[in-house]
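Asker: Sequence isn't available, so here's the structure alone:
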């Protein structure tokens, strides 16, 4: 993607959502998330399943899936076009769960989420923002909470984007300070722009060291 507006500006994304130019959008709930929700469905009180944050939620197809499975969901995106469409898609009952705001500066309560769900957000950020992303995620998760979702890898790594892929091993280096990788599998149902280069990963928060 190229544009006169830089990708760290809301309008870069908002115009794409409003014109339905969203090749990164799965248009549904992807298979690995369905498997995760099924794996976590123990039949216990659904209210005990935890709080989920979805940063850079886009159209938020997964909001309904998490909610239906009993999770307390909050989603946020800084692109008005994305939030407008996500609220329509998810309906009145869930519209208040979708925040128009900046994930990095919004006033979330620290260490209050059990899960942060990643889907095409970190690969939309300029690579020099990754350490800020890591620190923000770490500050919002509870101890032993999980960052889970989809991570895009490139070989060779391309400087042009978005999307900006990880080099092989780069995510391990980035997250090792606060997380341990507990699940890592190839994705079978990626959209074409990510096909063959996407991994489902679950990173568990292990440390509160600075």
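Answerer: Good, I have the coordinates. Small disclaimer: the values here were computed from a predicted structure and weren't measured.
Asker: alpha carbons only for contacts and neighbour counts from here, please
Answerer: Will do.
Asker: Where do the helices of this structure begin and end?
Answerer: Along the chain, the stretches classed as helices by DSSP state H are 10-18, 31-40, 61-68, 80-90, 92-95, 130-140, 170-175.
Asker: can those helices go into JSON lines with extra columns for mean neighbour count?
Answerer: Formatted as JSON lines, the helices of the chain follow (neighbours: other CA atoms under 10 Å):
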{"stretch": "helix 10-18", "mean neighbour count": "18"}
{"stretch": "helix 31-40", "mean neighbour count": "14"}
{"stretch": "helix 61-68", "mean neighbour count": "18"}
{"stretch": "helix 80-90", "mean neighbour count": "20"}
{"stretch": "helix 92-95", "mean neighbour count": "13"}
{"stretch": "helix 130-140", "mean neighbour count": "18"}
{"stretch": "helix 170-175", "mean neighbour count": "14"}
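Asker: If we ignore the residues flanking it in sequence, what's nearest the most centrally placed residue in the chain?
Answerer: Nearest to the mean C-alpha position of the chain, counting by CA atoms, centre = their mean, stands residue 118 at 2.1 Å. Spatial nearest neighbour of residue 118, chain neighbours left out: residue 149 (4.6 Å); criterion: CA to CA, 6 or more residues apart in numbering.
Asker: here's the one I want to compare it with:
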């Protein structure tokens, strides 16, 4: 596989080497909660890391399911939930292949996309859409972290730069409803910043009788 493997992420969490971690929930999550654009529902947090957002959502009354690739990350979130007297469903899984039994009302995407090698982005974007219920919403923080080698075509990360124009292509308007820009900018202590966007999944178009008739005309 391209990009960091399971051993890479497991070592980071075992050693506490997580420089991307703010030590608290993302400020934009607090804004979405305070404004009421994100209200208690069944929500998924892929790539949950140390779980600050998991705890914040659980404390706010959400039915939270959290995923992470690294067992050490999942174990750490479990400990923090127990210490806080909170509950969430925790799963150790690879987001590129995991499938839930039922779909979610919302997904909070913060550090998972930028941790995946860009070769895997289209797979992950398709998974996100599959995981959402009709009209479900994706609350995304797109990491803006351009690297010096980009001018020569080098792919450097993690975190990988989630250029907002690239995100428009990855999450096309035919499948996702984008709000009008400008979008909130969230500075990160390590230097890069994130762009916060709440996308709504467009309804899937099921083939109707007219489509079937047209297809039959084209078949030999």
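Answerer: Cool, the structure landed. Keep in mind the model is a prediction, meaning the values are calculated, not measured.
Asker: Quick TM-score on the pair, please.
Answerer: The pair, once superposed, lands on a TM-score of 0.84 when counted by TM-score structural alignment, normalised by the length of the first structure; 198 aligned residues with a CA RMSD of 2.5 Å.
Asker: picking that back up, burial measure for the counterpart of the residue nearest to residue 118 of the first structure in the second structure, as a count.
Answerer: If you follow residue 149 of the first structure across to the second structure using TM-score structural alignment, you land on residue 140. Per other CA atoms under 10 Å, the neighbour tally for residue 140 of the second structure reads 21.
Asker: Now do the contacts for residue 140 of the second structure.
Answerer: 108, 109, 110, 195, 196, 197, 198, 199 (CA atoms under 8 Å, 6 or more residues apart in numbering).
Asker: again, only this time at 6 Å
Answerer: By CA atoms under 6 Å, 6 or more residues apart in numbering, the contact set of residue 140 of the second structure is 109, 110, 196, 197.
Asker: The third one touches residue 139, doesn't it?
Answerer: No. Residue 196 of the second structure sits out of contact with residue 139 when judged by CA atoms under 6 Å, with a separation of 7.4 Å.
Asker: and the gap between the aligned partner of residue 67 of the first structure in the second structure and residue 66 of the second structure?
Answerer: Residue pairing (TM-score structural alignment): residue 67 of the first structure is matched to residue 58 of the second structure. Note on residue 58 of the second structure: its distance to residue 66 of the second structure, by CA to CA, to the nearest Å, is 11 Å.
Asker: which neighbours do these two share?
Answerer: By CA under 6 Å, 6+ apart, residue 58 of the second structure and residue 66 have no common neighbours.
Asker: Counterpart of residue 105 of the first structure over in the second structure?
Answerer: Alignment note: residue 105 of the first structure maps to residue 97 in the second structure; criterion TM-score structural alignment.
Asker: Against residue 126 of the second structure, how distant is that match?
Answerer: Relative to residue 126 of the second structure, residue 97 of the second structure is positioned 11 Å away (CA to CA).
Asker: Let's have the contacts of residue 140 of the second structure in JSON lines, adding distance to residue 47 of the second structure.
Answerer: Formatted as JSON lines, these follow (distance: CA to CA, whole Å):
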{"residue": "109", "distance to residue 47 of the second structure": "8"}
{"residue": "110", "distance to residue 47 of the second structure": "8"}
{"residue": "196", "distance to residue 47 of the second structure": "17"}
{"residue": "197", "distance to residue 47 of the second structure": "18"}
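Asker: Are any of those residues buried, and if so which?
Answerer: For the contacts of residue 140 of the second structure, a neighbour count by 16 or more other CA atoms under 10 Å gives the buried set as 109, 110, 196, 197.
Asker: quick one: contacts for residue 136 of the first structure?
Answerer: Counting by CA under 6 Å, 6+ apart, residue 136 of the first structure has no contacts.
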